[in-house]
Structures are given as structure tokens and as C-alpha cells.
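Can you look at this prediction? I've put the sequence above it.
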Amino acid sequence: MSDDVLHRPPVHALLADGTTVRIRPVAPADRAQLEGLYQEMSPENLRLRFFAASRRAAEQAAERACATGRPGHRALLAERAQQVLGLAEYHSGEDPASADVSIAVAEGLHHRGVGTLLVEHLVSAARTDGITTFTADALSENHKVMRLFTDLGLDITRRLDGPEVHCSIALDTDDAYLTAVEERGRTADVASLGPLLRPETVAVIGAGRTPGSVGRALLHHLHTGGFTGRLFAVNPKCTSVLGVPSYPSVALLPKVPDLAVVAAPAPAVPGIAEECGKAGVRALVVVSAGLDTGTARALVTACRTHGMRLVGPNCLGIANTEPGLGLDATFAASHPRPGTAGVAVQSGGVGIALLDGLSRLGIGVSSFVSLGDKYDVSGNDLLQWWESDDRTDLALLHLESFGNPRAFSRTARRVTRRIPVLTVDAGRTDAGRRAAASHTAAAATGTMTRQALFTQAGITATHSIGELLETAALLHSQPLPAGTRVAVVTNAGGAGVLTADACAEAGLVLPQPTPDLVDDLLTVLPEGASVGNPVDATAAVGEAELRACVDRLVAHPGVDAVLVALVPTAVAAATGDDLVRALTDGPGRRARPVAVVRLEQEVPVTLLRAADGTVPSYAEPRAVARALAHAARRAAWLARPADVPAALDDVDGARAHQVAEEYLAAHPEGGWLDPRTCADLLSCYGIPQLPWAWAETEDEAVLAAERLRGADGRVVLKAHWPGLVHKSEQRAVHLDLRGDAQVRAAYRDLETRFAGLLTGVVVQPLAPRGTELFAGVVQDEVFGPLVLFGLGGTATEILADHAARLAPLTGHDVHDLITGPRCAPLLFGAHGGGPVDLDGLEQLLHRLSRMAADLPQLAEADFNPVLATPERVTVLDARLRLLPRRSQDPYLRRLR
């Protein structure tokens, strides 16, 4: 058993009812508690566990569980308030890939998910140990344990043997298992957030008499915001604040609050949290700022120990406008307008801006959480809450950091299929930086990694708060466009041109109208109108004429959206026509999106009340074009069916782990692999390499060249020494070598120039002509493995023509990688050449992704160049760097 499993630190996680438990390895000192666990079981449950109601068997089981250090044995327990709630363990026998598993849950705690949660953690530990199968024996009447195994989401086979059932559980944690874990996690998460976002009783700790204090502002908002539950203040110096009864301490409150809002000086916060936990408070919102590391750690410890969910510290507060609740525990300038947008932000200033903007637009807020320093409750938690609350139809996020991006991504992929999820891509300072070196880590940027996360998860990423609100207005009020084809209508030619330019710059298409559409529009437009795209309806257009024109465009199959650019004219004023009314009045909501641009409009975006809903109106053409482009991308993402990583049958993951561990055993600090170890690792994943040979002397190089020469007799020599990254820059490559004499001369040149460094050379046949590409991986400490692809050779340093996606890659991800770079047309046969082997290219990226997902030790992989021809795809030069990293399961249920 690996040391990282044996010494894995305790973690906290949520049961199905939202209760926080602590999961940790069993220690010898736990024997008395484990015996107590069994002693308190009913005779019937003892019989189901041990096949007989034997107290002696229970004592022996407790003794075995506490015998730590036994080979092939692992035991975990779940506890709360120092009480053991359950035990799960496995031990392997002669077959190291198989282990027998057993579970025990405390009397009265069944059906709360204790056993399932423990088994999930056992599965994660077992996979780290190389165990692929759990076995278990149970009485056929033990329906609880049989249901537990069945509901895990793993493949299970059963064999009846009299009154017993022999179970075999395959620990292949595929997408079905992860989906089952996610669903259990969502149920537990939402239950745990109930006391936070739907409290029946709230206490404000730190609310005083001083006007302008944060605590007083929080209490005022709760008191005046229509909160329907009981409200208390906690202040030892007064008996009432703003008409709200006040008590000296939490312990003296007449009713234990579900939620405590803390606005106290930073040093006092941990003590307050401990007092709240002992009193039975279920959730904390800490607005206090300035907590140092020790104070913050003590706050989190108190919350975990007593099972309280925590928002903050250093936050603006929370709100839930749900009818019959009226919770506003913020110190924003005004109460949030009730509505349907869920908002989670890390910056209080951004939160205030979004609350104001959504209220102004009339969209309003369903629930708002200012995450602050985000020690516990995160964007992932809120996405799951909004998914389940039956009120939220739009999610807005502002996240400055990610605690578990891969779990966040899986949650977002699911949630974005139901509601739009928008974010501000903050911190884009690296966006314009070009890669200064060819290796993968230099090419990857934080911006690239975040954008890959957002794109793969279907999240709409904007560049500013203004753009976020502009896009939210369109998504809230209009149907999604089926594509990017836009028709522009205007009553002033200049406004139409500006709108058309903005659309083209945003990646939208302005198709010319078909002859039948031209004839149709001319029948309803005034004389002198020009029907192109834009449609110039002239200043003489009236309300009825404009409405008829827009309706005909909306109904045409060649149009996906209609933008109407209007300017006020004396002509319309003289006739009493209201051109805006032409868009808002009608039989109902139109089937395709319609938006208006009014250059005289004072606010950036507003929603005009229409007969059935609203119509977005923008002051600037670029704003509406950006919003519509975001909507089109969302529609395209939704049109793709859900996808999973490709199945690769000829991968030898066990051998790959062995190669990596053997290298790190010999090189504890890690490093770049030598060519032979590199080739060995690539062969485990079936990654095609150009034939090569290793030579450490001049004569060996000549012999290798004779074996490897192709039809034209030319070979290549590449120098190697540990740490060599840029062969071309150091002129460590000799190309186009013919005959033994040239090979000897090339070897002597490398040996002379790199004396003291050179450890050998790689000899390869000269590759045929083709397109040189780049593929690589870098392991991000937070986001996991990022796969990059683009133009290769020396051009990769200059052009930085790369696309990126987070591993593991699905078929959609691979398609996006291949089509994303600017060089993509070359791969599909542009400029008269035939397309390259696209199937081979897809396979290469899938295999690279699988290697990165399998091996956390793979810090960096760099394939440059990858030669793509119509016949095949081959890696000409590969470099891999390993570091001693421990495997972490990103989908394991645990609190931060």
C-alpha cells in the first residue's frame, strides 16, 4: 500500500442530509469506539453484518480494523462530534488487484449516506493502490448493503450461494460512476445550504448603535427587507438595536439560529464561530475582513468541527428574494430586486454593480452570495443550488480563483444545459503575451487555461461587467439564435453600417437576402427603401411598415436574428409613429431573437416591455453584436450532444505507472526523460514515433544510420543531454546527412561543441515533407492537465498559434483543438494540398490526453514537431518531464 494512502489526512464531507462528517484512517486508539459501534447495534444488524449475532465477532472486527500497517489493508471511519458513525475497510489477499470490502453503520444512522460516502473514499484509495475489484459477501436478505453496492454507479455482478450473495464490484470509475457521485454530492450540497439560504432564524453578531457600522447596516437590511423568520441581534451592551431584540451572547438567544451573520473585529471571529457551533448554529456568513492565517484556520476548524457551512470571510453578505422569505443579509446600498438571476461573486464591488444592473434591467435576483475569501461555500455550491431551486433561470459568476476546477467544470457542464451560466473572465493580463519558448509550459498561460475551462463547460465568458449585463439582457429576454446569420434593419443608413460592421467584427454573418425575400420586403416598405443587408427602410418608414418588415425577416429560414438600428427623426415624430413600439407591440414573443440599437439611448442597455416579455435595447452596436455572438455560441454548444473521452483499448496504464515510478525512484527530484525512457512511456499509449536509435559513440551512430536510412539514404542526428530543451536554438541538430562520412563529421561536431554535456545522440531517418505541428501537455497545479495543439516547428515560438483544452478530452474537445488554431485550413487541404490524416491526428490527441489524465507525475509533454501527411501522423521529437506528484481524485466528495 502506498504511503500517500496510509498517511492521507482527514477530510470533511457531507452526508445526504447535509450533515458534515469527518473521514479519516482508523488508528489503534479507536478500538474502544469501534467496539462501542458494534455493541450498540441491534442483534438483527449484527447478524446481517457478521452472519450471526455474535458479540465476539464484533470485538474481533474492531481489533482487525485497528491493526494498522497490515499489508493490503485499509480502514476508514466517519465521525461527528467525536462519535463514530460508520466504518468501511478492505483487505487484499493473494491477488493484489482484488480486495474484500466490508461496511458497518451506527445503529439508527442508515439511509443517510454514511456507508456510501465511506465506500466512495475507499474506492479512491483502492485505485491509488492498484486495486481494480472489490468483493463482498452478504446475506441475501441484507437489502441495505445490496442497495448500497447497486447505487454506487459501478459495475456489479452477483452470484447466489444458498443464503449468501457473492458480489464483485469493478472499480472502473467511468462517467457513469462520476455522474452518480455528482448526483449524491448535489443532494448533500443543496441540503447543507438550506440553513444558509433558507433560514428560519437569523442572528446578527456585532450589530451596534453606531450609525454607519457594517453590523448595523446588515441588521437594518434584514429588518426592513421583509425577512419573515425570527431575527435577533447579539450585543452585550444593549437589549435592542433598530427595534430588534438583542442578547449578550448566542448561547442566551431564546431560539438557536439557523444562520449567524458575523460583523465583528477579525481577532474575535474564531471565538464567535466556536460559540455558534456549540450552540447548534448551522451556517455562518462572516463579513469581517483582515483575518490572518492563524485566525482564518481557526475559523474554518470551528466550522468543520461543528458542521457549519461558511460564506466569507471578507464578503458583502447574502440574499434570497424567495417569496415568503425576504432574506437580505447584505450591506449594499439598497435591497435587491426579486427576480430570476442567481449571482455569486468574490468581489463585493462587483456584487454591488451586478445587483444594481440586474435591478435596473428588471431581471432581478433570485439569490445572491458574496463569496469573499471563499474558505468554504464556492461557485460550485451555488451552481448546484440554482439548479435545484426552481426559480433561477440565469446564473452570473465572478470568480477570481478556483478551488476544484475539474469538479466545477463537470457541474457547470450539467447546469449550463438547463440555464445560461455567465462569468467575467477576470485577470486577463497574460492575454497578449506570446510564448517565448517552444516548450509547452511556456506556451500555456493562465488566460488560456481559464478560457479552456469556460469553453468546455459551456460557460459564457465576457470581458467586463458591462458586457456581462448586456449579454444577460439578451439571454433573459430572447430565444437563442439557431446560427450566426443576422439581418440588420435601419431607418438611417449610417446607423445600419455601424451595426453591420459590429456584427462582422463579432464573428456574425450578414447574408444577402434572397430574391423572394427582397420582393416580399419591398411590398411592405416605403418607396425608396433599399433591401440589402442592412435593409435601409429610410427615414420615411412608419411603425406598421417597420413591424411588417421585422416580422417577415424573423419568419424567413435564412435569418437567425434581427437587429434594428434606429435614430429619432422628425418624420416619425410628425406622423405620431413610434418605431420602438413596432418592436414591442405584437401578437407575442417572436420565434427568433430581435434586439434594437438606439444611438441616442443614455444607458448602455435596457429592457423594453413588450406584449409578451421584453426586448433588449442597446446604446451601442458593438454591445448588441457581442451579446448576440455569445448567444449564438451558447446555441451551438447546446446543439452538441453530451460527449465523453474516447475509449482506448490498447493502452497499458499499469506499465506506464511502472515506468514513471522507476524513473522517479532513480531521480527523486524528477526531470526530463532520456530518449529511451520517453519512447517506452509513449509506447504504453500507442503514440506513433518516427523510427530512431540511440548512439553514444561515432561508430554506433554510423551503424544506426545504416539501419535507419530511408529510400533516399538521408538521416538526422540530434544531440541529447539532461535538461536540453531547445535543440534548434543551440544548433544541436544535424539534418540531411548522406553517407558515413557526413554522419561521422556531424557526430564529431556535436561531441566537440557540447563536450562535458553530451550523453549521446538520437539517429533518425530524414522525415518526408508534411505539415509540422505541435502537441503538448502541461500539468496546472490547480486545473490539472492542459492539452495544447497548433502550428509546430520553429514557427511555434514566433506565431504562438495554439488552441488549448483541459484533459480528459472528449471528441468535441479534439475537434475544437484541431479546428481552433489559425493553421487549421492547412490540415484540411487549403492551398491545393490534400487533407492530412485527420483520424490519426485525433488519435494522437486522445492518446496524449489519456497519458496526461493517467499520470499526475507528467509535468510536461512536448511533441514538436509532429509531422502530419495525408498518410499518417508521426511524432518526430518528443520530450517528457516527470515530477514526484501524488495522485489526487478531483471528483472525491470532500469539503475544502
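That came through fine.

from here on, contacts and neighbour counts on C-alpha atoms
Fine.

how about the residue of the chain positioned farthest from its centre, secondary structure?
In the chain, the residue that sits farthest from the middle, by Cα atoms, centre = their mean, is A741; the gap is 56.4 Å. At A741 the chain is in helix, as set by DSSP: H, G, I helix; E, B strand; the rest coil.

again with R56
Three-state assignment for R56 (three-state DSSP): helix.

For burial, what's the neighbour tally of the nearest residue to L786 once chain neighbours are set aside?
Leaving aside its chain neighbours, L786 sits nearest to L806 (4.4 Å; criterion: Cα to Cα, 6 or more residues apart in numbering). Other residues near L806 come to 30 when the count uses other Cα atoms under 10 Å.

Could you check how far R592 is from L809?
Taking Cα to Cα, to the nearest Å as the measure, R592 falls 33 Å from L809.

ignore the last one, A57
49 Å.

Settle it for me: which of the two has more neighbours?
The neighbour count for A57 versus L809, taken as other Cα under 10 Å, is higher for L809 (25 against 16).

Settle this for me: the more buried one is touching P645, isn't it.
Yes: using Cα atoms under 8 Å, L809 makes contact with P645 at a distance of 5.5 Å.

For the residue nearest to P808 when sequence neighbours are not counted, which three-state class applies?
Leaving aside its sequence neighbours, P808 sits nearest to S849 (Cα to Cα, 6+ apart; 5.5 Å). Three-state assignment for S849 (three-state DSSP): helix.

contacting residues around S849?
Neighbour list for S849: V777, V787, A807, P808, L809 [criterion: Cα atoms under 8 Å, 6 or more residues apart in numbering].

one more time with 10 Å, if that's ok
Each residue near S849 by Cα atoms under 10 Å, 6 or more residues apart in numbering is listed here: 645-646, 685, 776-777, 785-788, 805-810, 814, 843.

Could you pick out which of the residues you listed are located in strands?
Counting by DSSP state E, the part of the contacts of S849 found in strands is G776, V777, P785, L786, V787, L788, R805, L806.

out of the residues you listed, which one sits closest to L383?
L383 lies nearest to L806 out of these, by Cα to Cα, at 20.4 Å.

Can you check which helix is longest in the protein?
As assigned by DSSP state H, the longest helix anywhere in the chain is helix 175-197.

Distance of the residue farthest from the centre of the chain relative to D699?
For A741, the distance to D699 - Cα to Cα - is 11 Å.

Give me the common contacts of the two.
Taking Cα under 10 Å, 6+ apart as the contact rule, A741 and D699 both touch Y747.

Please compare the first structure with the one that follows:
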Amino acid sequence: MDEQVARDEAEARYPAAWEADVVLQDGGTARVRPIRPSDADALQAFHVAQSERSTYLRFFAHLERLPERDLRRLVTVDHDARVALVATVDDDEAPGYRIIGVARYDRLDDDEAEVAFNVSDAHQGRGVGSVLLEHLAAAARERGVRRFVAEVLPQNGRMLAVFRDAGYEVRQHAEDGVVALGFDIDPTDRSLAVMADREHRSEARSMRAVLGARSVLVVGPALPGTAHPRRLHLGIARALVAHLALADPAVRVQSVGTDPLPEGAPDENGGDEADHGAAFTAAFTAAFAHVTGPVDLAVLAVPAARAPAVVRAVAQTGARAVVLTSTGFAETGPDGLALQREVLAAAHGAGLRVIGPGSYGVVSLGEDGALNASLADELPRPGRLGLFSQSAALAVPLLAAVRRRGLGLAEFVSAGHRADVSGNDLMQFWADDDGTDVVGLYLESIGNPRKFSRVARRLALAKPVIVLTAGRSGHVVPPGHAVRATQAPARVVDELMRQSGVIRVENTHQMLDVAQVLGAQPLPAGRRVAVVSSSSSVAALVAEAASTAGLVVAGAQVLPEDASDEAAHAQVRAALEDDDVDVAIVVRIPLVGGPDLAFARTLASVAASSGKTVVACMLGLHGLTDELTAPDADGTPRTVPAYATPEDAALALGLAARYASWRARDHGRPLHPEGADLRAAGRLVRGWLPAAAEREVELTAAQTAQLLATVGVDVLASTPVHDADEAVAAARAIGYPVALKTTVPALRHRADLGGIRLDVADDVELRADVAEVLALAAQHRSEAGVAPLEVQAMAPRGSSCVLRTVEDPLYGPVLSLGMSGDASDLLGDVSYGIPPLTDVDVADLVRAPRAAPRLFGYRGLPPLDVAALEDVVARVAVLSDALPELRSLELNPVVVAERGAVALAARATLAHADRADATRRLQRG
């Protein structure tokens, strides 16, 4: 009975939030989750399958089987002092699952735990141990553990390598024939970089298996029928087979349930899909028996209800991924979401990635061969543009526009509802892909903004990333997209994009406009633009458009329409050879006659030899054309992109120049404020936040000040008082002059309404002020705190700021800064940052508000200590990044003086949090 009670209690404490599907080093998938008592048989099977050497290295002794008592102890944990995680995959020989790795820790004291690992011999080299260590460390930090220790036999090189390569500072020594080691598990710059790099390689490899597929299986309806869904799936399947065969005969294409179905075949039973039951299963099983050889990729066009069974069957072919074109999943409601999760469980358990549901397909036009596993009848020419689109519907006009403009396509992926594969995965692939120069993404939703920012910034430092979101706010969530709710302002998306270095555009037209210039021209060396036009009036308009786009007009020239070829060549060359010119916009619109192709060839030649960025607007030419193509000094073809309007050309060039400026600048270093003790902050929060707390916990002023002190932010002390006598006593203890403040929320921070009295010089003045403020506060008595007044020492004179951080369910911590006052609130003059930030990000955040010039000597006033303000912002940023339980924090005001910055008041709330971007790599749908 006691044993059963222990098991029931363990199940009740089971931390489901620790469950995750992960991408392993070889691009395959596995599930990581806490161990359960029901795992006893699987754990015993795992142990029995291990070699004698592996068993000895783990237990320091040979055990053919785990003793029953030990087995029960190993699978029964409390998920706190004793934690164990298992990595599992589906059993390919029998129904159920197999354990391929186990990691556990046993707490030794409040801060330290002993850790041990065991990875299946059959799955060595896939990075299972590294993944388990990352997840175990994350779980340990949630439980307050800050240090792992272990004892490892010297010959256990693999396990020693897992610890050594994790990025932690491992200290070890030999003792009695055993290597004793220990390391702090708080994230460091190096450990975070190691995790990000491992994540990058794994996800990139999984996408490489998709885009490099040379053997494709298409699965369509297995039985004939006239019901609309089945006919749609049949048409899609047939189109996929045809497109695959036409794109590259070298791609091996097989099909299940498509070829045997004649056009217009009747439905035998006259019923719907569900009526076929056993007949479907039998026909389906027989059809898959004919699939031969290894399969790289499977493309499915089957009714949603059949998808889980199809995926399980596909897994037996050795496929690495499935493209699911079908709809009818999460977008239909809870039942559809459950079906989608069943599909993901079947795929991830078998090591497959899922592209879709609702995918338009994937295209790869690399040098190694073409792959058209999509519904596109016609493809753009091969090139160096990578495109990602969540929407299948938008994929149709997007690919058509790429083809019309003459842009060359490298890869295209439509992720549909992105239940698994997302834009992050493709960006990981493109970061290493030598065949892609420019990346464009259409995102209907951003499921993990913090990861998006990290991955996009890494890619944008090497290649331009152009992003279009559904809706300007970026908060549109189409049906079928499992995205957390957000309370963040729409401007946070803008800041996310800016921090990431991506180029945000308003529509697909702009996306391809920018892709043209970045793919065909060198990066702009600066913002100084020369305008050359055949009309003075047009030149003026273009100059205005260029200025609006953020360019600096270095000169506007008129090239007469009747100028000779020699004169045109000389004038364009002179404009581009000007040392004060970085880029150029050339407009040629003849009033009489058709396109001036001779001038186009002249412009192409001069532009290619100049090495500068040139765009054009020319009658009759659009996109990338042969007429505007010429070799540069190295013999590389360079094309001057042609735009429909001069305004389009100016906007695209301005966005390209802004990106080039971002890429060339110093992006700063991670924040490590001196004296910040995040461990101490974590201990305080865990002590103040009860494990059973279901609502926010508001900290007292003293607690908030104590929390901020752990990261080196001081709050100027204040004394609560009820009447004049208490106020005078407090002021004498502090020393005059003092400030008197009301605690009534409607009047707090409002000197203009009389709620604050500054520079109170003596007892008489203070008593009079107390009477006036109490009378004013009496109108708001119901809102007053326990003590209606506060007395505080006077801070140095300066400008006041408001610094806030809020833990958003989607974005995680969102930092905001604005100058104090109604104007900032009413006009939204607030800057935002999404930690983790660098020192350069902090500097940008401080300078972004329109009222920020008040900090830098506005109208003859002395410049203030901006460095001190940046230090406060940096300390709050690392605190909010380290503590997802910090639901909100407000420092209001922070007074920035000529020397120093000090917070005069602070408020904070705590709540249990489940941050979207934990170290768990791939959350299950």
C-alpha cells in the first residue's frame, strides 16, 4: 500500500511541462520526458540491451538485470530532490516505445545534486546525452539546484566528453580510480553558445534531409470515391507525382494509393471515408508492401483522420520527414488539435520531422538536382533566393511573382500551420547553405519569438533576411496555429525585428523588391544616394522618395532623353565615381518611343564596373533582365534590378542600406553587470512564491527593494507616515530637505496635481504640506494604502524615466523605457527591448524614445549621466531574463542626474511562469 501511495503521489507531482520532442544531432527526433513508475519494464529492457561494458561504466559493476527493488527506486521519483528524464523513440519491432537514454540527479543539499547518465549503445553519437544534460539542467534550475557533481570511471570517455563539451566550467580530479567532477549549471555565455550551436546543427541537418531528398514517396487516397475531400486529395497526390517526375528524372518517385486510382472511379460503397474501415486498412497495408528501397521524404495527401496511421506506415520506409498537404487538423477545433498532436507523436516517435499540415510543398533547385514536391505547375528558374511561406494560398502568387521578375529560386518551403517545422528550422539550414544568398519569410504567426530573434540574428549577420508578417501587428493568429496569447503592444514586433537585424516589409511586392537589390547588387556601402533621371521633375520626386526611405541625397542629375550613348555613359560613370556617393537610383522613362535598351546596356556595364549599388526604373523592364546584366571586374554577372515605380526603387534601396548599416555595426557583448547575483534573486523569489500559488503575488516595497539589490539596483528608501508628527520625525531622521508623497494611486507620481511636494525645507513647511496633501488625498480615500504618505530624501535633480518589465506569455520578458509624464504615456513614446540584450541593445533602448534628447543636454541644460541609466536598464534586463517568475516590475521614477541614476520607487509582482523559450528545443504541438 505504501508503495502504491508513493507512486500515486509521484504521478500527481508529474511535471508535464518538462515534456518535449527534440531534434537530435543526426536530424532525427526523440521524446524527452520525466520518468514514470510505468516505465519499469521499458527501463529493464533498456538495461538488458546494454553491453556489459556500458553497464559497468554506469553502475561500476556488471548487472545482467536490475534488481526489482532498485528498478522500483529508479522509476519512482519525486521530481524535486530526485529527478529522472528519459529519451524515448517508438519501438519499430512491437507496439509501444523504447528508452534510448536516461539522465537523473539526486539532490545532495539545497544547491548541489549528483548527476548520472546512461545512453543506449545503439544510439551513441546522436547527441542523446547532450540533450538530456540540457533538459536535466533546466529542470534542476527550476528546483533550485545550482551545481552538478558526478563520479565517472576514467575509461568512460563519452560521458566525460558530454560534460566537458557542454560549455560549463567543469572542474575534475582523480580519486581512488574515479574521476570526480563538478560544475555550476547556471547558464554561461559559453554554455548558451554551445546549446545554440548544437540546436543549429541538428535542425539544419533535419532540413538538409528534406531539401536534399532523392527518393520520394507520395501517399494519396487508398480507395476510390466521389466524396469531395477524397477527390481533392486524389488530385493533389497525382499533381505531386507529376511535378516530381518533371522536375528531375533522377529523383526516385514511388506512390501508394495514387497510380491505381483511375480518373472518375466510383465510390464502391457510396459512403464517406469512415465507412471503409477494415477495407481501407487492408488495402493500405498491401499498398505499402510494394514500396521498395530507402525513402528520404514522404508527401501525404490523405484525409486528416487517416494521417496518424499513414505516418506510422511511412516510418517503416526509413523516411526522414513527411510533408502533410492535408487540412482538417487544429484549425477545426479541439478534436482536430488532438488529431494533429497524434500525428506529431507518431512522427516524432519514429524520428520524422513534419512539414504542415496544410503545406503547399517543398522545392529545391540546387546544383545537386531539382526537387519539386509541391503543387506548383511552373517553377522559377534556379537561383540563390530561399523562400519560406506558412500560407499555402500565398505560395501560389509568391512563386508566380518570383518567376515573372526573373528571380532565381534556391529553395521554397511552405509550412502550413507549422505544427513542427517552422521558419526557425529553415533559417538554421540557410545559415550554412552555400547556395542561398538572400532569404525571405512570410510568417502568419511567430510561435517562439525569443528563438526567432536568436536564430534570425545569427543568419542576418551573414545573409539578408526579409520578413513579412500577417498583419502589421504581427499578432494575427490564423486558425490552426498553436500560438500563445500575448498582451505585448504591436510595436514589440517591430523591436523584435530590429533587434534581429531582419528587414521587415509590408507586402510580398516589397519583399521581392528588396530581394532583387540584395540578390543582384553588392551591399550598399552607405546611405548617400545619387539620383539620375531623364526629367528634372521626376528627379525631384525621386529625391524626396529617397529621403523618406532613409537615404541621404548626394545629388540629383538630369540626363537628357536625347543624350548620345557616349554622353549617357560619361554622365552615369561620373555620378557613380563620385566619392560622396554610395548608391544610385537611375530613372529612364522616354516620352516618345519604347524601352531604351541601348541605355540599359550602358547602365549595366557602368554599374557592374563601379562596384556600387545601383537600382533603376526603366520603361518596359521589370525585375532581373538580360538587358540590365553585365559582368563586374571579376567576371561575375551583375544585374541592375528594375522597378515598376521610382518609389519602389527608393524604398528597396533604403531598406537594403539600413540592413547593410546594421550588419556593419558593432552588435555589442552580453550583459554581465558587476555584482549582480542572480542566484540570490532566484532564492528570494522561490521563498516568496508559494508552490501552490495560483494568482500573482505582489511584493512589498521592502521585498522589491531587496530583490533589486541582488542585481545592484538601489531604491531610495522612503518612510511611510500617517500624520504630520510622523512625517516630521521621519524627516528629521533623514535630514532636510525631503520629499513628501501621497500613496494614493491616482495622485502618485503627479507633482502637477499636488500629490508630491519637493524640497521641503523644515518642520513648518512639512506640516503645512502634510495637511494639504492629506486633504487632497481625502477625495481618493478608498484608493489609499495603509499609510497615506511617504517621506523620502531628495534625489539629485535631473530627468525622470519610467522603466518597466513584463513577462509576456509569448515574448517572455518585455522591457520598456520612457520619460516620465503624461505626454510619454499618451503619445506612446516608449522604447522596447526583448532580453537577452547586449550593451549596444541597451544603448539603443535608452536613445530610442523621442524625448530622449532631454538626457543629452537639451536646450542648454547639462548632459545627464546616461551611462548610469544604461547600467540600471542592464541590471533590470538580466534580472527579468533570469527570472520568468517576475511577472512585472516597475521602477517609477528613475531619476537620472548629472552624476548617477537612482530609483525612487519600485513595484513588483510574482507568478509561476512557463516561458516559451526554455532550453527545450522542440515543444510538442
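Great, that's in hand. Here the structure is a predicted model, which is why all the values come from computation and not from measurement.

Can you give me the TM-score here?
Remark: TM-score between the superposed chains equals 0.88 [TM-score structural alignment, normalised by the length of structure 1]; 854 aligned residues with a Cα RMSD of 3.3 Å.

so what sits against both of L809 and P645 of structure 1?
H846, S849, R850.

Any idea how many residues pack against S202 of structure 2?
Applying other Cα under 10 Å, I find that S202 of structure 2 has 25 neighbouring residues.

H417 of structure 2 versus that one, what's the distance?
From S202 of structure 2 to H417 of structure 2 the distance is 22 Å (Cα to Cα).

count of residues packed around H143 of structure 1?
H143 of structure 1, neighbours per other Cα under 10 Å, totals 12.

Looking at the alignment, what corresponds to it in structure 2?
Using TM-score structural alignment, the partner of H143 of structure 1 in structure 2 is G157.

dump the residue contacts of the closest residue to D296 of structure 2 other than its chain neighbours.
Spatial nearest neighbour of D296 of structure 2, chain neighbours left out: A319 (4.5 Å); criterion: Cα to Cα, 6+ apart. When the contact criterion is Cα under 10 Å, 6+ apart, the partners of A319 of structure 2 are 209-210, 213, 215-217, 294-298, 311, 350-353.

Could you grab the helix/strand/coil label for A319 of structure 2?
Quick answer, by three-state DSSP: A319 of structure 2 is coil.

Pull up the gap between it and G351 of structure 2, please.
9 Å.

for R658 of structure 2, same thing?
Where G351 of structure 2 is concerned, R658 of structure 2 sits at a distance of 41 Å (Cα to Cα).

Looking at those two now, which is surrounded by more residues?
Neighbours per residue, other Cα under 10 Å: of R658 of structure 2 and G351, the larger number sits with G351, 26 against 19.

So what does that one match up with in structure 1?
Aligned partner of G351 of structure 2 by TM-score structural alignment: G307.

Quick check: its match touching T19?
Yes: between G307 of structure 1 and T19 there is a contact at 6.4 Å, judged by Cα atoms under 10 Å.

where do the contact lists of these two overlap?
Common neighbours of G307 of structure 1 and T19 (Cα under 10 Å, 6+ apart) are A13, R80, S192, R282.

closest to E797 of structure 1 among those residues?
Among the shared contacts of G307 and T19 of structure 1, and counting by Cα to Cα, the member closest to E797 of structure 1 is A13, at 45.3 Å.

if you skip the residues just before and after it, what's nearest to the closest one?
Nearest one to A13 of structure 1, counting by Cα to Cα, 6+ apart, is R894 at 4.3 Å.

Residue in structure 2 paired with that neighbour?
R894 of structure 1 maps onto L922 in structure 2, by TM-score structural alignment.

Give me the number of neighbouring residues for that match.
20.

Okay, strands next: where are they in the stretch 51-200 of structure 2?
With DSSP state E, counting those that start in this stretch as the criterion, the stretch 51-200 of structure 2 has strands at 82-90, 97-107, 112-119, 147-152, 171-175, 178-184.

quick one: which of those strands is nearest L441 of structure 2?
strand 82-90 (32.1 Å).

all helices for the stretch 201-350 of structure 1, in order.
Using DSSP state H, counting those that start in this stretch, the helices of the stretch 201-350 of structure 1 run over 214-224, 269-279, 293-306, 348-361.

With the stretch 451-600 of structure 1 instead?
In the stretch 451-600 of structure 1, the helices defined using DSSP H, counting those that start in this stretch lie at 465-477, 493-505, 515-522, 543-555, 570-575, 581-584.

ranking those helices by burial, who's on top?
Of all the helices of the stretch 451-600 of structure 1, helix 465-477 has the most neighbours on average by mean count of other Cα atoms under 10 Å, namely a mean of 23.

Provide the aligned range in structure 2 for that helix.
So helix 465-477 of structure 1 sits over residues 508-520 in structure 2, by TM-score structural alignment.

once aligned to structure 1, how far is the matching stretch on average?
If you overlay the two and look at stretch 508-520 of structure 2, the average distance to its match in structure 1 is 0.7 Å (mean Cα distance after the TM-score superposition for structure 1).

chain center to that stretch, what's the gap?
23 Å (Cα atoms, centre = their mean, to the nearest Å).

Tell me how far the equivalent of D17 of structure 1 over in structure 2 lies from G833 of structure 2.
In structure 2, the residue matched to D17 of structure 1 (TM-score structural alignment) is D26. Distance, D26 of structure 2 to G833 of structure 2, by Cα to Cα: 35 Å.

Which one of those two is surrounded by more residues?
Per other Cα under 10 Å, whichever of D26 of structure 2 and G833 has more neighbours is G833, with 23 against 17.

show me what contacts the counterpart of the more buried one in structure 1?
Using TM-score structural alignment, the equivalent of G833 of structure 2 in structure 1 is R805. Shown in contact with R805 of structure 1 (Cα under 10 Å, 6+ apart): 448-456, 777, 785-789, 813-814, 816-817, 849.

And the buried ones among those residues, selectable in ChimeraX?
The buried residues among the contacts of R805 of structure 1 can be selected in ChimeraX (16 or more other Cα atoms under 10 Å) with this line:
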select :448,449,450,451,452,453,454,455,456,777,785,786,787,788,789,813,814,816,817,849
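
thinking again about what came up before, I'd like the shared contacts of G307 and T19 of structure 1 as JSON lines, with neighbour count appended.
Compiled in JSON lines, the shared contacts of G307 and T19 of structure 1 are given as follows (neighbours: other Cα atoms under 10 Å):
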{"residue": "A13", "neighbour count": "23"}
{"residue": "R80", "neighbour count": "17"}
{"residue": "S192", "neighbour count": "25"}
{"residue": "R282", "neighbour count": "25"}
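
Out of those, flag the one nearest to P96 of structure 1.
Once Cα to Cα is applied, the member of those that ends up nearest P96 of structure 1 is A13, at 28.8 Å.

Am I right that that closest one is in a helix?
No: per three-state DSSP, A13 of structure 1 lies outside any helix segment and is strand.
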